[in-house]
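Asker: Got a predicted model here, sequence first, then my questions.
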Amino acid sequence: MEGVLHELNLMKGLLAAFALSGLIGWERERHGHNAGLRTHILVGVSAALFIVLSEALVQTFAGQDDQVRFDVIGVLGAVVSGVSFLGAGAIFSSKRGDQMKGLTTAAGLLATAAVGVACGLHLYVLATGATLLFLFTLGPLSRVAEAIPQKRRDE
């Protein structure tokens, strides 16, 4: 029974990642972007799960053998690399090379993974604060950026 209670306690991080990643995904979804609600939730919860699993591995096996080495930082690096690979697939450029599409989507996926990692580490205030900053960036700040006149590159 103690094991089940411990796992339910670990689920708090996944549920927080679900909620916060869902907010980011919902914002993208309502603006019609390809990577929306489900994609962001999957990225955020997966990142949280990888962190929770790495901590569980350390707790389970750390005391069994001095020769066993744990690299939790490596897990974090693997999460960043994996999500960056997904983000790279979301980036497209025009044939002329003068216009990029998907950069915000790629950055949003990476940001969502970071929120998931924070939730996996049970840093809920940090994860919530970061989510609010990301939502501000994707919402009101994007309207400010659109209002700024851009200089043409061929001038």
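Answerer: It's in.

Asker: From now on I want contacts and neighbour counts done on CA atoms only, so please keep to that.
Answerer: OK.

Asker: Show me where the protein has its strands.
Answerer: 92-93, 100-101 (DSSP state E).

Asker: Packing partners of the first one?
Answerer: Right, the one you point to is strand 92-93. strand 100-101 (3 or more CA pairs under 8 Å, 6 or more residues apart in numbering; DSSP states H and E).

Asker: so how far is the strand it packs on from its chain's centroid?
Answerer: 20 Å (CA atoms, centre = their mean, to the nearest Å).

Asker: okay, now the one to match up with it:
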Amino acid sequence: MDINAELIIISKLIVSFLLGAFIGLDRERHGRDAGIRTYAAVCIGATLFTAITAHLVNNPSDTSRVIANIITGVGFLGAGIIYRNSGAGTSHGLTTAATVWCTSAVGVAVGLDMFIIAIIGACSLYFLLSLHHQKWYIRWKQKMIHKYGEEDCNN
């Protein structure tokens, strides 16, 4: 691999860091366990594995295998997040697990030069994570709970 290819991967890692940190920003602000460092690390890792594989191999099936293993690996990370937080018949950590998993997809998109898709994905994830702090969403959710009951609104 020549220096130009390495510089391209480094620039992808910087973009990946910024997008992952942006996604984790809301979680960090509100004192969640998974924050900027977790989301940025997942995004950077997915980008690094994807970009290196895409540059080193000529066989697209090798890249798709690496991406499939990223999906599986981060899925196991998410399962650990859910399991660690679950107890007494309740599940906690589902949103964190799901958004960490989706953040790996943002990293894969950066690794494959899909920057617009990565940016829109990161903005969508940030929006989803910030929803429960938005007054309009809180009012809407309370209205739905009052109308349908909490059990129906959480499923």
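Answerer: Done, it's in. Worth saying up front: this structure is predicted, and the values here are computed from it rather than measured.

Asker: if we can go back for a sec, export the strands of structure 1 to a markdown table and tack on mean neighbour count?
Answerer: Converted to a markdown table, these look like this (neighbours: other CA atoms under 10 Å):
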| stretch | mean neighbour count |
| --- | --- |
| strand 92-93 | 12 |
| strand 100-101 | 12 |
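
Asker: nearest to Ile41 of structure 1, of those?
Answerer: strand 100-101 (21.7 Å; CA to CA).

Asker: ok, back up a step: for the strands of structure 1, give me a markdown table that also has distance to Leu37 of structure 1.
Answerer: Shown next, in a markdown table, are the strands of structure 1 (distance: least, CA to CA, whole Å):
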| stretch | distance to Leu37 of structure 1 |
| --- | --- |
| strand 92-93 | 21 |
| strand 100-101 | 19 |
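
Asker: Which position in structure 2 pairs with Leu109 of structure 1?
Answerer: Alignment note (TM-score structural alignment): Leu109 of structure 1 maps to Val100 of structure 2.

Asker: Next: Gly129 of structure 1.
Answerer: That one, Gly129 of structure 1, aligns with Ile120 by TM-score structural alignment.

Asker: Just tell me what Gln130 of structure 2 corresponds to in structure 1.
Answerer: No Gln there; residue 130 of structure 2 is Ser. By TM-score structural alignment, Ser130 of structure 2 lines up with Gly139.
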